[in-house]
Every structure is written in structure tokens, then in C-alpha cells.
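1. With the sequence up front, the predicted model follows.
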Amino acid sequence: MKTFTVSVVTPDGPVYEETGAEMVSAKATSGELGILPGHVPLVAPLTINAVRIKKDNNTQILAVSGGFIEVRPDQVTILAQAAELAADINVDRAKAAKERAEKRLQGSKQEDIDFKRAQYALDRAINRINVTSR
């Protein structure tokens, strides 16, 4: 069976780097992507969502906060603003971040920039919590 290399990189450095992946599933802004070996090359922006990497009949799940996916026939590279393996996520911290973001969104009228930041923080916290429950 053909396989490929998967790299997930953030500004803080590599989060995941493995060879032998059989499939990658990610959510781009245009919809869900399923990547198999030999996939046509593409570059697409990602949403805040889970990325699933299937290797040796096991699925590794990462929480990815936006970024881009670059697909080549033998390699998939995800350049993300932030990414964490499900096992590395501190659920209590993610729940606290979710509560803080919800309070900011429910508070008095704020500038548009603060609203966008609070919504981004809420989406990211929800994604991190969802990834740990899968």
C-alpha cells in the first residue's frame, strides 16, 4: 500500500512529522478534504477544526487553528497558526478559555476587533474540547 509523509508545523515549530500515513482528513474553507497517496497537488486554507491522520489502522487527531494545507503526491504539509495533538490538550484549560470567550461575547458592546478575537478564541477552545472527546 502506498503511503506519504505528513508534517504539521506552527510558528513555534513542528508539532507532527511522520512517514507512512495512509490518509489525511482536514476541513478547508471550501469543505472537507480526504487526502490519499498520489493526490493531485493543491493548496487550500484551513478552518479551525480537527485533522485526522490515519496510519497503521490507527487515527491520530490534532486540533488545528486555521492555516493552510499543501498537498503533493507523496507529502502533506499543514502550516497552522496553532496545532496540538489530542493527547497534549489540557481540557480544563480549554474549558476555562471557552468560558472566558463566552463572557467577552456576552459583555457590553465592544469594538469589532475585540469581538473577532473573542469569537476566534471561542472557536479554538470548542475545537480543542471536541478533539479530546473523540
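-> Happy to help now that I have it.
2. drop to CA atoms for contacts and neighbour counts, all remaining ones
-> Fine.
3. got the buried residues for the strand or helix carrying residue 92?
-> Residue 92 is located in helix 91-106, with elements delineated by DSSP states H and E. Residues of helix 91-106 classed as buried: 91, 94-95, 97-98, 101, 104-105 (neighbour count, 16 or more other CA atoms under 10 Å).
4. this is the comparison structure:
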Amino acid sequence: MAEEKTFLIKIITPERVFYEGTAIMAEFNTSEGEIGVYAGHIPLTVILKPGVLTLTEESGKKKAALHTGFAEILPDQISILAEAAEWPGEIDIKRAEAAQKRAEERLQAHNPDTDMARAETALLRAVARIEALR
């Protein structure tokens, strides 16, 4: 079997260096849709949207909830600056489900005082957390 090409990836949040290592592939949500990145990708800068980050390493796959931020993609590395990132073991499922319910209720209420963009982002974050656990 041919050796897989890997690239460096570093994910930084305001609180910590969330991940630093090598991967064969990284998949995550952007403002333009989901993207999958392999080594040798064309240079690109993207805006992150809340969703599940899937890292394919030589030893297997890892999932995490990844929230808003930016990513710089280069042929040999990805740098991600994220508002927050969480491994499944760091996620409280009951809290995520409650946050999802609150966000859905705010969106359905059609209250003119509701910040709809904020409610939509809260919903996406809650769903990302729940999906990262699956």
C-alpha cells in the first residue's frame, strides 16, 4: 500500500492550543459549505461555521465540535483560529440538547427583539456538539 501524504495542522482557541499534529485529511464546515483538505491543497483562507471537525490521522479518525473562526490552508499545513473547539469527552450532552431546544424556540417565536443571527449560531453550535458525540 502506498504511504499516505500527511500535512501539519494546528488548531488554536483563545484558551489553548486545541490540536497540533499531522493528518491525512481534515473535514470541517465553512461559510461556503463543507470542505475536505488533503496534503497539496491549493492555498485558501476560509471562514469557519460551527460544525464537526473530522481529522483522519494515520492511526484513525478523530471528531470534535469546531465553532466559528478562520482557517488558512496551505499545501503542507492548515492553521485554524477558532472561537472554541471541543473533543467529545469535553461535551455535556444534556447541556447541548438544552441549548439546542432554547435556540429552536427562539427561532420559532419570531420575536422582533430576537437577534436571529445569534440564535442561528447558537443552534449550529449545539448541533455541532451533539453531532461530534455520534
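-> Perfect, thanks for sending it. Not measured: the values here are computed from a predicted model.
5. For the two chains, what TM-score is obtained?
-> Overlay of the two chains. TM-score (TM-score structural alignment, normalised by the length of the first structure): 0.85; 131 aligned residues with a CA RMSD of 1.8 Å.
6. tell me what the helix holding residue 92 of the first structure is packed against?
-> Packing partners of helix 91-106 of the first structure (3 or more CA pairs under 8 Å, 6 or more residues apart in numbering; DSSP states H and E): helix 112-132.
7. ok, back up a step: which two of the buried residues of helix 91-106 of the first structure have the greatest separation?
-> Spanning the widest gap among those are 91 and 105, at 21.0 Å by CA to CA.
8. What separation do you get for residue 78 of the first structure and residue 111 of the first structure?
-> Computed as CA to CA, to the nearest Å, the residue 78 of the first structure to residue 111 of the first structure distance reads 32 Å.
9. between the two, which one's more packed in?
-> residue 78 (27 against 8; other CA atoms under 10 Å).
10. Which of the three states applies to the more buried one?
-> Here residue 78 of the first structure takes the strand state, with states given by DSSP: H, G, I helix; E, B strand; the rest coil.
11. Which position in the second structure pairs with it?
-> Aligning on TM-score structural alignment places residue 78 of the first structure opposite residue 80 in the second structure.
12. Report the contact partners of that match.
-> Neighbouring residues of residue 80 of the second structure by CA atoms under 8 Å, 6 or more residues apart in numbering: 9-12, 69-72.
13. Restricted to buried residues, select the residues you listed in PyMOL.
-> Only the buried entries of the contacts of residue 80 of the second structure go into this PyMOL selection, using 16+ other CA under 10 Å:
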select buried, resi 9+10+11+12+69+70+71
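14. Return the member of the contacts of residue 80 of the second structure nearest to residue 38 of the second structure.
-> For the contacts of residue 80 of the second structure, the nearest to residue 38 of the second structure is residue 9 (10.9 Å; CA to CA).
15. The closest one maps to what in the first structure?
-> Taking TM-score structural alignment, residue 9 of the second structure has residue 6 as its aligned residue in the first structure.
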